[in-house]
Each structure stands twice: as structure tokens, then as C-alpha cells.
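In: fold the stuff below for me.
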Amino acid sequence: TFHPGRFEPIDPGKNKDHTRELVGFAPWAITEHCGKLRSGFSYLKAFQDYGGTPEEIANAQANVIYIMGVMGHFVGDCSQPLHVTKHHNGWVGDNPKGYTTNKTIHSWIDGGFFKKTGGINPESLAGKIRPARIVGDPLKPEDLFRQMMAYLQQTHALVEPLYQMNKDGKLTPENPKSKEGREFLDDQIVKGGQMLGDLWFSSWQQATEDAYLIRQLKQRSASSGNK
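Out: Now for the predicted structure:
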């Protein structure tokens, strides 16, 4: 459902920021940023181990943190069912089950419902997180992409259950059944955080030596030592 070819043609008048062309590229973006993070870790390690200056190390650390943050946006968004469907702002097209077509459902799921039900409690969610583990086989470049596709497909499978919850009042704070809706969304936050941690850890563990940078740093160190 989230394949670019299945979306309606883009209306230029509603696309002044040119972001609508990017629909459907999340698994590619996540995979690409994992590669960038591995590279960032590679030269951070080189600077730390082979005489990088404090400024070089600080710059490398800042770059790694930046990439990790961008990944957090992509990976976190993809744990929210309305981010992987054409029904992101209310149900569109045939609607035999009578799901809401209200365009505010997305903002409600992203934050409004949480604010009305006590906010997000990081401490309680952290208790559901397991230790990070490796994602993807570094000897099979396509493996990581396949796992990212599976991650999005798992999220996409929850689109209709989410709409059904809304229809049943489980996303209405005043309804006693809202506890079920809150648990559902909390679980998605945990899944997103878990996947993000796994990808960060994997990138660190799978970062190879930057042979060129190491060679240059060794030459610089030798040159300065001869002066």
C-alpha cells in the first residue's frame, strides 16, 4: 500500500515544499542512513585511535549524532501506522466499514491522544526495551533493506486495526476502553525505539576501518614527530 505508484498524482498547488515526491522511500532512506552512520563511526574511530585532534574528534562525534538523529525521525515515524499508508489523514476511497475520514486523526495519534492520557512516560517504556542486537548481515548488503521492508510491513498491517480502535472509541480518552488504545500506541513507540537502537548498535559494530584516513593520520603523526 505504501508503494509510490499506488498514490494519487501530485497536485503542484499542494506541494510547494516539494516533499510529496518522496512518498514510499522510507526503507531506502533508513538503509542509506545506516551506511552513513557506519561510515561516520569508521572515521570517528580512526580519529580517536590514531591521533585525531580534539576538534577533529568533536566534529566526527557531532556528525554521528546528527545522522543518528535523522535516523530517529525515519525509524520512529515508521512505527506509527498512519505513516505507512495512503490513509494517513483519514480513510480515503472505498470505505465499507465506515472508518473515520476526519483529517485530524493523524495529529491526534501523533500527539493529541497522548497529551489527553497523561503524556509519554519514558521510564515505563524503557522497561520494555531489550538489549540491542545486530540487524542485517554485513556480507549481504540487501539483507538490511529486506529487514527494513519487513519492519514497515509489520507497521502497515496495523493500519486497519488502528482505524477500528478509533471507531470503537478506544482512542477517545473519556472512554474506559481507551486504555487498550494507549497500550497499542505505547507498544508502537517501543517497537520504533527498539529498532532504532538495534540499527545504531549494528552500525557501530559493523563499522569497518577507514584505511585511507588511518594511513593519512599515521603519516601526519610521523611527519610531526620528525620536526
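In: every contact and neighbour count from this point should use C-alpha atoms.
Out: Noted.
In: quick check, central residue of this structure?
Out: Nearest to the geometric centre of the chain sits V75, at 0.9 Å (C-alpha atoms, centre = their mean).
In: pull the longest helix from this protein.
Out: Scanning the chain for the helix with the most residues, using DSSP state H, yields helix 178-206.
In: ok, and for it, which residues are buried?
Out: By neighbour count on 16 or more other C-alpha atoms under 10 Å, the buried set for helix 178-206 is 178, 181-182, 184-186, 188-204, 206.
In: same check, this time on stretch 35-55
Out: By neighbour count with 16+ other C-alpha under 10 Å, stretch 35-55 contains the buried residues 35-47, 50, 52.
In: and for stretch 157-172?
Out: Buried residues in stretch 157-172, counting neighbours by 16+ other C-alpha under 10 Å, are found at L158, V159, L162, Y163, Q164, M165, N166, G169, K170, L171, T172.
In: start and end of that stretch, how far apart?
Out: End-to-end distance for stretch 157-172, by C-alpha to C-alpha, to the nearest Å: 22 Å.
In: what's the offset of it from the middle of its chain?
Out: Centroid separation between stretch 157-172 and its chain, computed with C-alpha atoms, centre = their mean, to the nearest Å, is 22 Å.
In: hmm, back to that, out of the buried residues of stretch 35-55, which are inside strands?
Out: Using DSSP state E, no member of the buried residues of stretch 35-55 falls in strands.
In: which residues in the protein form helices?
Out: So, for the chain - with DSSP H - the helices run 26-49, 54-77, 105-107, 113-116, 122-126, 141-156, 159-167, 178-206, 211-225.
In: closest one to Y99 among these?
Out: Minimum separation from Y99 across those (C-alpha to C-alpha) falls at helix 159-167, 6.1 Å.
In: could you also give me the structure for this next sequence, so I can compare it with the first?
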Amino acid sequence: MRQLLAAVTAGLVALLPQPAFAWGERGHAVIDTAAIHAIPADGPVFLQKHVDYIAASASQPDGWRGNAEGFSKIVEDPNHGWFREQFTFLKTIPRSRYEFVLALYDQHLRIRASDPETAARTNVRWTGTLPYAAMEAYDRIVVCMRQVRRLAGEGRDPAFAERNCAFDVTRLGHYIGDAANPLHISVHSDGWRGENPDGFTTDRSVHGRFESRFVDLIALTPADVRARIGAPARQTGDMFDHVLRYVDASGDKVRQVYTLEKRSGFADANDRDVRELVHERIAAGASMLRDMLVRAWVESARPPAQITPAPLDFANPAFNPATGSAPAGPR
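Out: You can find the predicted model right below:
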């Protein structure tokens, strides 16, 4: 394990191709490593001490999706996708995971008699919850970074709080990394579905061939994307909106993935266009993760916002009795 950590961080890792849910171990490790090394001096640089741990743990959330771990699988599976074609009936994406789930169920009830096939996939498993998982992980990072600041300000050792942050970064990094792959943002995640005038592959292996086999074939390293990451975006405005725009930008490239697959099935390491797409997507994931970590560090310097009435208070004007809470507000 120690050898693997050193290789990933140095950008010299040479892993064998293997089935994986997303980007494989190599792709996720590269995204996390590149993001953390790109944190500026005024950001949460303490994470760089934990980069080996974060990179080695980058694929851990996929392990929570095993069929044998039913409780974990039920909640975790949707966190890795966002099949936006499935909920075009929503004019606005709810700012609550539970309001989103209830909106899907309401639509399921509306169409189950007239369109039972579509209704069978109008549920959280076949739409995904990735933006919510990303924001939930982001919020946890803000909290743990706030604790790091407090302990350091009190002259106490923040080591344990820093490790808590490192673990939460593995979660955020995984979801942001998944979203960088266009095949996680479409119903066409595992082969083209429905009308197919362009003759795109319907082979379910397309997902793994793109994000794992090709990535391993070109021996992707953090050095390959470092120059593409650039300076931090210093994001302002609502973070949830940033995440939604990020996943949409990735989803817009689904047809590009399938068009490139028709050349050689992602088996040619010399295909410059596929290599370019992989580098661009991996860099996009690393940039977004780095920017979210920097933004979280900035937010952690401020005291928590005082929400009055509280989200669970029936008097809150946004309180939804169906979910027992007001949705998250803008930040």
C-alpha cells in the first residue's frame, strides 16, 4: 500500500486495468492528487500532508455500493450519478435531497398508468443524487475546517480534525470526480439507450472502457493535467448552482464520448482526441475539487450563519411538512 501511495503522488503509478464504477483507482487518485497540490498558499494547505491517504482512499465510496451491503448500497448508489434526462419535468432542482425524492415519486404516480416503463425509472435510483451528495460532503468539510481553525487558534493540536477533513475530502473528491465523467450525467451511462440514429454502441462495457481501460492504457498521471488546472476560480455566488452548472457542462459531452468510441472502442492509446477528452475531463474534476476546497476554507473563517427560524422550526416560512425541514438556503 505504501508503494501505491508513493507512486500515485509522484505520478508514476502503473495499475493493471480492472472493472470499476468510476475513473478506476488511477483516475480518481489523479483528480484528488492534482487538486490538492494545486491548493494555493492561502488555502487549506494542511490537506497536502494527507494527499497520500486521500489518493489511496479516492475510490472508497465505490466500495459502499456492494450488493451484499444492502443498506449502504441503497443510499450510496444514487450518489454517483445524475441522469438528467430522467427529470426534465422539473423546472427547478429542489434544494433538498428529500424534496427531490418526493418530486420524483409524485411524477411516478402521475405517469405509472399511462407510461409504466418510464414510471419504473422515475425514482431516485434511476435519476441519481450526485449534486446533493457533493453538497453534503462540502458542508461537512466546512464544519471540519472550522474546527481546524478553532483548535489552531486556541494553540491546540488540530491533527485529528485535519484527518477528519481528509476523510471528507475523499468523499467530495469522489463525487466531483464521478461528475467529471459525462457518462455519469446521462441515462446513456452504460451504452446508448432508446432511439439511436447515429449507431452508438449499446455495449454496457463502454463505461469501463472509457474511464478505466483507456485511462490505464495511457498511464495517466497528475503531471498530465497539472498545467490545465490554472489558478483558483475564487468562486462567489451559490455553491449548489456552481455544482449544477459543473455537472451540466460534463453531461453536454456525452455524445462526444460515444462518437469517439466508434473509432477504436477506447483501445488505442495513440488516439489523441480521446486522450485530449480524458485530460480535459480529469483536469475539470481536479479544478472543481480544488476550487470547492478553497471556497470551503474561506467559508470556515466565518461564523456559521444564523438561520431564524431554524430549518426544523414549523414557523420557518420554507418549512415543508412532507420532509420535516426547510430546504437549504443560498450560500
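In: burial check on D190 of structure 2, number of neighbours?
Out: D190 of structure 2 has 17 neighbours, counted by other C-alpha atoms under 10 Å.
In: so it makes contact with T202?
Out: Yes - here D190 of structure 2 reaches T202: they are 7.4 Å apart, a contact under C-alpha atoms under 8 Å.
In: measure P304 of structure 2 to A152 of structure 2 for me?
Out: 18 Å.
In: next, the buried residues of stretch 85-97 of structure 1.
Out: Neighbour-count burial for stretch 85-97 of structure 1, with 16+ other C-alpha under 10 Å as criterion, is recorded at T85, K86, H87, H88, N89, G90, W91.
In: now the counterpart of the fifth one in structure 2: closest residue in space, sequence neighbours ignored.
Out: In this case it means N89 of structure 1. Matched by TM-score structural alignment, N89 of structure 1 corresponds to D190 in structure 2. With sequence-adjacent residues excluded and distances taken as C-alpha to C-alpha, 6 or more residues apart in numbering, D190 of structure 2 is closest to R204, at 4.4 Å.
In: repeat that for A161 of structure 2.
Out: V148 (5.6 Å).
In: what about stretch 153-162 of structure 1, start to end distance?
Out: Using C-alpha to C-alpha, the end-to-end distance of stretch 153-162 of structure 1 comes to 15 Å.
In: and V254 of structure 2? What does it align with in structure 1?
Out: Mapped onto structure 1 by TM-score structural alignment, V254 of structure 2 lines up with V159.
In: is it true that that match touches T85?
Out: Yes - taking contacts as C-alpha under 8 Å, V159 of structure 1 lies within contact range of T85: 7.4 Å.
In: about what we covered before: quick one: residues contacting the nearest residue in space to the match of V254 of structure 2 that is not next to it in sequence.
Out: In this structure, V159 of structure 1 finds its nearest non-sequential neighbour in P81, 5.1 Å apart by C-alpha to C-alpha, 6+ apart. By C-alpha atoms under 8 Å, 6 or more residues apart in numbering, the contact set of P81 of structure 1 is T155, H156, A157, L158, V159, L162.
In: please redo it, this time with the cut-off set to 6 Å
Out: When contacts are counted by C-alpha atoms under 6 Å, 6 or more residues apart in numbering, P81 of structure 1 touches T155, H156, L158, V159.
In: what sits against the first one?
Out: I take that to be T155 of structure 1. By C-alpha under 6 Å, 6+ apart, T155 of structure 1 lies in contact with S79, P81.
In: ok, it to D187 of structure 1 distance?
Out: 11 Å.
In: Q48 of structure 1 matches what in structure 2?
Out: Mapped onto structure 2 by TM-score structural alignment, Q48 of structure 1 lines up with A152.
In: for R209 of structure 2, which non-adjacent residue is closest in space?
Out: Leaving aside its sequence neighbours, R209 of structure 2 sits nearest to F266 (C-alpha to C-alpha, 6+ apart; 6.1 Å).
In: please apply the same query to A126 of structure 1.
Out: V190 is the one closest to A126 of structure 1 (C-alpha to C-alpha, 6+ apart), at 7.8 Å.
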